Each structure stands twice: as C-alpha cells, then as structure tokens.
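Trainee: sequence and predicted model, in that order:
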Amino acid sequence: MLLLLLFVPISLPFLAFFFCRFSFVASSVPLHCYSCSTIDAVRLMAEVHDPNWHNWLEQVRTVPRTAKCADPFETVSALRHGVRSQLCSDGICLKLWFRDHQKGGDGHVWRWCAKNAEGRLRADCTHIKSSKGELEVCTCEGNLCNGSAKTAQNTAAMLFFPSVATIAFFIL
C-alpha cells in the first residue's frame, strides 16, 4: 500500500481517505483487557450494606482474585496464576489501585474492562492522595494495556468513579 503512494498523485482528499481507512482498520481490531483483582470482595460484601457498593463489589467478585494482579505486573506469572484476558467490545481498559494508609501494605489493584458510556472516558490517569490513603485510576485503549504500572494523567476518569474513591478511603 505504501508503495502505491509513491506513484499516485497525492492530494488532500486522497490523504484524508487513506488515513480514515487506516484508522477504521486499526479500530476494528477487538480490544482485550487484563481482568483480575487483589481485593477480597466477598469479605467486603459482608461488611457493606449499601446496594450501590454491593453492585460494585459484585463486579469485582467476578474477576480472578490473585496476588499476581498487583504491581509490578509480570504477564507470564500473572497468566499462570489465573489472570484472564477479557474481550472489551464496548469499553476501555482500566486499572484501579488504592492503599489505605492506616492499614499500610502495597495496596489493592483491580484490572478490568469498564463500559465507556457515551465515550466519556479517555485514556488517562488520575492520582488522588489524602491523609487516609491514595487512589489511582488509569484508563487505556490499547490491547492488554492495563497491565502496565501507569498509563497517563487525567481527572476525567475520576468523575466516572466517585464511589470508588469513597470505598477505598473509608471502607477498606
């Protein structure tokens, strides 16, 4: 295809068509995200009585729970210990990390495909730190991109997950 470009008179409409066609092909590839958690959702469900939290914890409970989901994320080891790759047809890959300063430790991680309602999420990261704990939410659009320690910087992702910040700082 690139060889063809050498012999075709290049015009603005032709370039627009070429790049639009290339973008369509690239975006039609199915997106996959890692799916796992280090969170004991069953234990938390017994402690939390709010129905919204139960809905959120039900989602966490459906992904494999393994310590290999934590950072640093080592793909081969993680896959051997139950981490899955899930199809993310109408969403965006997401990684959520949080730590309670009172409990200490390395914190907890949840990796999954989040529904991208009306395209409101974009690939980015948000990091929030308080006296009670820390929270980082990263979203990305590349295949299995939520296996990295960090993706980018953003506040839009946190607007979509305000309840996650509350549970991370006050419940855990």
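Mentor: That came through, no problem. All figures in this text were calculated on a predicted structure; none of them were measured in a lab.

Trainee: drop to CA atoms for contacts and neighbour counts, all remaining ones
Mentor: Will do.

Trainee: check which helix or strand covers residue 165.
Mentor: Under the criterion of DSSP states H and E, residue 165 resides in helix 162-166.

Trainee: now that helix: buried residues?
Mentor: 164, 165 (16 or more other C-alpha atoms under 10 Å).

Trainee: what does stretch 28-36 contact?
Mentor: 63-66, 69, 83-89, 93-94, 110-113, 141-147 (C-alpha atoms under 8 Å, 6 or more residues apart in numbering).

Trainee: please apply the same query to stretch 131-148.
Mentor: Contacts of stretch 131-148 (C-alpha under 8 Å, 6+ apart): 31-34, 73, 75, 85, 92-102, 111-112, 121-129, 150-153, 157-158, 165, 168-170.

Trainee: only whichever of these are buried, select them in ChimeraX.
Mentor: Buried residues within the contacts of stretch 131-148, by 16+ other C-alpha under 10 Å, are selected in ChimeraX with:
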select :31,32,33,34,75,85,92,93,94,95,96,97,98,99,100,101,111,112,121,122,123,124,125,126,127,150,151,153,157,158,165,168,169
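
Trainee: which of the contacts of stretch 131-148 fall within helices?
Mentor: Counted as lying in helices by DSSP state H, out of the contacts of stretch 131-148, are 75, 157, 158, 165.

Trainee: take a look at this one as well, against the first:
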Amino acid sequence: MLFILNLFLIFFKCKIIYFKCFILIIFINKTVGDNLYFHNIRCYSCTSLDGEKLLNDIKDFNWHKWMENIRYAPFTDGCSDTFTPDVALRSGAKSQECENGICMKMELTQVNGTSNVWRGCIPKSKDQIRPDCTKISSNQGSMEICTCNSHLCNSNKKIKYNYILIIIFIIICFYINFNI
C-alpha cells in the first residue's frame, strides 16, 4: 500500500510540475512570442508581378489605392513562391521595417498555372488584421493572401518562433522533472 501511495505522490508531483511548465509556456508565449525580436517587425518586400498591368486591371477604388503600394516593392524573379531569402535578397528583394503592422504574402495564380507573388508590409494594421490566410478563386484564377506578425515571417519558412519557444520550454520541463 505504501508503494502505491508513493507512486501516487510521484505522479501527482509530476502533474504539478507539468502544469507549472504549461503555465510558464503560455505566459512566455503571450508576453514575448509575438514580439520576440523587434517592436516593429521586418518583412520581406518584393514582387514578381507586373504592377502597372495589375493596377490597370483593378477597377475598385479602395483595392486600387491599396495595390498602388506594389509600385514600391522591388521587382525580382527571386520573389516567386519558391522563395529562398538569401537568393531573393541577392536578386533585389528588400527587408523593410513594418511600422506597427504585419507582413503579407499575396500569390496570384492564373488558370494557365502562371503564378506571381507580392511580399510586403501592411503598416499600422497590427491591431486590425490577424495572422491568417484567405484564398479567393474565380474563373480567371485564384488569389491567396497570407498575413503574419513575426520577424520576416512572409518567407516560405514553415516553423515560427513561437513553436521554437514551446519546444525549448518543453525540454526545460523534462529536464526539471528528471532532476527533482
């Protein structure tokens, strides 16, 4: 009976340690995770789109006004969907500060399979637009807009800094658990 009681106490002690680690992970993720490196994040800025042609095709005033920013994004073939930061930066892409905003990646795919990408910053939108992806399709093709809110997140990297933090703290929790 004493053995079972000891096992229960050890199990209960482990549960408390895991719970404390879980709370610590959530706290650090919320306080540090989103702005891990910079108050104003940086975004990749480039396009493989013909901006003038795109602007001529857009009739809606609000979309046209927002899309005028494409003129300021450096044109480079390195901005395609097979984006590699080193190659893109050497071919003309930029890293720009995004004042209180979020990064975005817009991919336009025509019915014939031709795909073009625009990466950039949506300034002063941090509290208005949440990180997400939206895809719109029509008989002419599709458009996918993805937004994110961490440093240089509009590349093709799948792992984010928040996940790295969680992994590090899980390892710390296991270390604490086995050394107590």
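Mentor: It's in. All figures in this text were calculated on a predicted structure; none of them were measured in a lab.

Trainee: can you give me the strands for the second structure?
Mentor: Secondary structure of the second structure (DSSP state E): strands at 41-47, 94-98, 102-110, 115-122, 132-138, 141-148.

Trainee: superposed on the first structure, what's the mean shift for the first one?
Mentor: Strand 41-47 of the second structure, aligned to the first structure and superposed, deviates on average by 0.5 Å (mean C-alpha distance after the TM-score superposition for the first structure).

Trainee: which ones are touching the most centrally placed residue in the first structure?
Mentor: In the first structure, the residue lying closest to the centroid (C-alpha atoms, centre = their mean) is residue 94, at 0.6 Å. Contacts for residue 94 of the first structure were tallied using C-alpha under 8 Å, 6+ apart; they are 33, 111, 112, 113, 114, 137, 138, 139, 140, 146.

Trainee: for residue 24 of the first structure, state which of those is nearest.
Mentor: Distance to residue 24 of the first structure across the contacts of residue 94 of the first structure (C-alpha to C-alpha) is lowest for residue 140, with 18.3 Å.

Trainee: any idea what the closest one aligns with in the second structure?
Mentor: Residue pairing (TM-score structural alignment): residue 140 of the first structure is matched to residue 148 of the second structure.

Trainee: cool, residue 98 of the first structure as well?
Mentor: By TM-score structural alignment, residue 98 of the first structure lines up with residue 108.

Trainee: in contact with its match, which residues?
Mentor: Residue 108 of the second structure touches 115, 116, 117, 141, 142, 143, 144, counting by C-alpha under 8 Å, 6+ apart.

Trainee: dump these to a markdown table, plus neighbour count.
Mentor: Shown next, in a markdown table, are those (neighbours: other C-alpha atoms under 10 Å):
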| residue | neighbour count |
| --- | --- |
| 115 | 17 |
| 116 | 19 |
| 117 | 24 |
| 141 | 15 |
| 142 | 16 |
| 143 | 18 |
| 144 | 15 |
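
Trainee: returning to what we had before: where in the second structure does the helix holding residue 165 of the first structure fall?
Mentor: Under TM-score structural alignment, there's no match for helix 162-166 of the first structure.

Trainee: now do that helix: distance to the chain's middle.
Mentor: With C-alpha atoms, centre = their mean, to the nearest Å as the basis, helix 162-166 of the first structure stands 15 Å off its chain's centre.
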